[in-house]
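**Q** With the sequence up front, the predicted model follows.
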Amino acid sequence: MAQELNCRHSGSGMPLVLLHAFPLTSWMWDAQRSALADLCHVITPDLRGFGASEPHDLSVTDAPDLDRMAEDVAAVLDRYGFRKAVIGGLSMGGYVAMAFARKYPERLEGLVLADTKPEADTPAAAAARREIADTVLHEGSPRVLVEELAPKLFGRTTATQRPGVVENIRWMVEQAHPTGIAWAERAMAARPDYGPVLAALDVPALIVHGDEDAMIPLETARGMQEAIPDAELAVLRGAGHIASMETPGEFDVALRRWVKKVLAARKEAERKHGHLGLRMHRA
């Protein structure tokens, strides 16, 4: 069952939904909400269990599943009255965006994948995620992520030259709720290979990747570009895994240029074939 997510939003027009990384919140998209508001309606949810969205009841028997998060995103579109949207995500947000593309291809107008990958976890990686889930629940604290994950979320340039970004990323990790962490880790451990989803994609895609990402190599981004029929790749110099926060200016330029192309194509399609009926109603 879908959960109602807390959302921050700005602007009007074509909806652009941006999904945050693990274990951060929609606050990581503040720069993008401001930079894109004159072009489109930017919606940034706190995914279930993070930020101001409700934590999970881990006693529920349904296994954690990224499809549940995709259902939450579809419910956000319904709430704002949109039938279709551009869906984007960074890292875990990218996994959820790909889950949305698989589950709701008819509701997808474009896909933005930042510092993420389509492959499922290896058995060892999945086991490590489940171990982290058990640890944070046992300790009632995100300590293990603060100590082991947070330093990997930003690149070497950010580590030496952008202390404010380092502080903000670390702060968000420290605020993460143990049940949200555990549920998301178990859901990511169980995720499928999204390669077939990307190969079958019939909407434009933008891939954004930091060249200092220590968690996902740049070759993965290049592989996604090759796999998707209509995809562009923007490589951000001096950015690590959380590229939207580390080099927001460069991230915004790439996203803005691509969104303008999507809007131009949308306008041309409407001119040729009439209004596409992308709006359902204003909730």
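**A** Received, thanks.

**Q** drop to CA atoms for contacts and neighbour counts, all remaining ones
**A** Fine.

**Q** What is the burial count for the nearest residue to residue 92 once chain neighbours are set aside?
**A** Spatial nearest neighbour of residue 92, chain neighbours left out: residue 21 (4.9 Å); criterion: Cα to Cα, 6 or more residues apart in numbering. Counted with other Cα atoms under 10 Å, residues neighbouring residue 21 total 24.

**Q** I'd guess residue 21 is in a helix, am I close?
**A** No. Using DSSP: H, G, I helix; E, B strand; the rest coil, the assignment for residue 21 is coil, not a helix.

**Q** so how far is residue 201 from it?
**A** 22 Å (Cα to Cα, to the nearest Å).

**Q** Spatially nearest residue to residue 90 (excluding sequence neighbours)?
**A** Going by Cα to Cα, 6+ apart, residue 90 has residue 114 as its nearest residue, at 4.4 Å.

**Q** then this one, side by side with the first:
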Amino acid sequence: MDLTIPGFDYQRVPVDDGVSLNAAVGGKGSPIVLLHGFPQTHLMWRHVAADLARDHTVIVPDLRGYGASDKPAEQGTATYAKRTMAADVVKLAAHLGHRRFALAGHDRGALVAVRAGLDHPAAITHLAALDVLPTLDMWEILHGADAAVAFHLYLMAQPPGLPEQMIHASADAFFGFFLDAWTGDPRAIPVEIRNEYLRASREAVPSIVADYRASAGIDIEHDRADRAAGAQLPMPVAVIQQDWGSVLGFDAEKLWRAWAPDLDHRTTDAGHFMAEEAPAVVTEALRSLLAR
């Protein structure tokens, strides 16, 4: 399998001092940027991107610290703050000629997308988030034994040193655990793609940990400040997620609506990696969002 998105051109786009993003660009029409999650690369969007490219300009980057994008060393809390990563995405789109664009993210990419929508509302026309909660809400609903499902959040929240060493020592087992445990249909991630996710993650342990560490610190501070100020996402928002709210005892739609009054909230039977397991479902939801 060719480990690129067929029909897409690849380029490196500078977005910050010493930081360039690897981005696949294809199609023609109104622009949409697709952001991947953990422990993946831009390839997770390969099916959805190809479909959307029939009538949209589709931009699919590797996030800062992931895949073939640059991985700056963590220099304080800002390096991998979602605010910084969101600014990367806005600069990426502007470099490619798009001052306004739709934005969809999965998992970690969804957290970046939400921050972009809050920080750059004039740039984001539509916003989609796949299988995640906003950072502050996520930490607030985790408690007791139920929080064991998110053990990796607590591991990577620790100060630099120990989490990186532990993950480096068994990187394939660590990242492979999530690819296996979170997949409803293992056939959705072919062995070539799975191996590429593992290879890319092995090479990005410090930056992946820094990304998660930021979500246990500076990202919460930014969300709290926005909540206190009554900030909301003014654009049409679509959320697609598994119904794990019923399992953990919270109302996901209610949590999202506090941030996004113009919300289309959907649940799916697909596993966490829904853009690969159920690309038709995700594509239809995105097309419905873009029509709003």
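**A** Looks like it came in fine. Bear in mind the structure is a predicted one, so any value in this text is a computation, not a measurement.

**Q** now for the residue nearest to residue 90 of the first structure: what does it line up with in the second structure?
**A** The equivalent of residue 114 of the first structure in the second structure is residue 130 (alignment by TM-score structural alignment).

**Q** Its match and residue 39 of the second structure, how far apart?
**A** 14 Å.

**Q** of the two, who's got more company?
**A** The neighbour comparison of residue 130 of the second structure against residue 39 (other Cα under 10 Å) goes to residue 130, with 27 against 23.

**Q** Looks like the more buried one contacts residue 239 (just checking).
**A** Yes. Look at residue 130 of the second structure against residue 239 with Cα atoms under 8 Å: they come within range, at 5.8 Å.

**Q** all helices of the second structure, in order?
**A** Taking DSSP state H, the helices of the second structure run over residues 46-52, 82-95, 108-119, 135-141, 151-156, 162-169, 171-181, 191-202, 205-215, 218-229, 244-248, 252-259, 274-277, 279-290.

**Q** Tabulate these (a markdown table), appending mean neighbour count and distance to residue 71 of the second structure.
**A** A markdown table is the format used below for those (neighbours: other Cα atoms under 10 Å; distance: least, Cα to Cα, whole Å):
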| stretch | mean neighbour count | distance to residue 71 of the second structure |
| --- | --- | --- |
| helix 46-52 | 21 | 23 |
| helix 82-95 | 21 | 12 |
| helix 108-119 | 25 | 16 |
| helix 135-141 | 16 | 22 |
| helix 151-156 | 16 | 17 |
| helix 162-169 | 16 | 15 |
| helix 171-181 | 16 | 17 |
| helix 191-202 | 18 | 11 |
| helix 205-215 | 24 | 6 |
| helix 218-229 | 16 | 19 |
| helix 244-248 | 12 | 32 |
| helix 252-259 | 17 | 30 |
| helix 274-277 | 24 | 25 |
| helix 279-290 | 17 | 29 |
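
**Q** Tabulate these (CSV), appending distance to residue 26 of the second structure.
**A** Listed next are those as CSV, based on distance: least, Cα to Cα, whole Å:
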stretch, distance to residue 26 of the second structure
helix 46-52, 8
helix 82-95, 13
helix 108-119, 19
helix 135-141, 31
helix 151-156, 34
helix 162-169, 35
helix 171-181, 27
helix 191-202, 20
helix 205-215, 27
helix 218-229, 31
helix 244-248, 34
helix 252-259, 31
helix 274-277, 18
helix 279-290, 16
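
**Q** For residue 15 of the second structure, which of the ones you listed is the nearest?
**A** Closest to residue 15 of the second structure of the helices of the second structure, according to Cα to Cα: helix 82-95, at 5.3 Å.

**Q** The helices of the second structure: which one's closest to residue 70 of the second structure?
**A** helix 205-215 (9.6 Å).

**Q** What range does the closest one cover in the first structure?
**A** By TM-score structural alignment, helix 205-215 of the second structure lines up with residues 178-188 in the first structure.

**Q** Next, the contact list for residue 7 of the first structure, please.
**A** 26, 43, 44, 45, 46 (Cα atoms under 8 Å, 6 or more residues apart in numbering).

**Q** hmm, 6 Å instead?
**A** Counting by Cα atoms under 6 Å, 6 or more residues apart in numbering, residue 7 of the first structure touches 44, 45.

**Q** now it: how far from residue 30 of the first structure?
**A** Counting by Cα to Cα - residue 7 of the first structure and residue 30 of the first structure are separated by 12 Å.

**Q** Same check on residue 169 of the first structure?
**A** Counting by Cα to Cα - residue 169 of the first structure and residue 30 of the first structure are separated by 13 Å.

**Q** do residue 109 of the first structure as well
**A** 22 Å.

**Q** do residue 136 of the first structure as well
**A** Distance, residue 136 of the first structure to residue 30 of the first structure, by Cα to Cα: 28 Å.

**Q** same question, residue 10 of the first structure
**A** With Cα to Cα as the criterion, residue 10 of the first structure and residue 30 of the first structure are 10 Å apart.

**Q** cool, residue 192 of the first structure as well?
**A** 30 Å.

**Q** Residue 102 of the first structure: what's its closest spatial neighbour, skipping adjacent residues?
**A** Nearest residue to residue 102 of the first structure, sequence neighbours excluded (Cα to Cα, 6+ apart): residue 197, at 5.8 Å.

**Q** Kindly report the same for residue 200 of the second structure.
**A** residue 67 (5.3 Å).

**Q** Provide the count of other residues in contact range of the residue mapped onto the one you found from the first structure.
**A** Taking TM-score structural alignment for the superposition, residue 67 of the second structure sits opposite residue 51 in the first structure. The number of residues packed near residue 51 of the first structure is 23, by other Cα under 10 Å.
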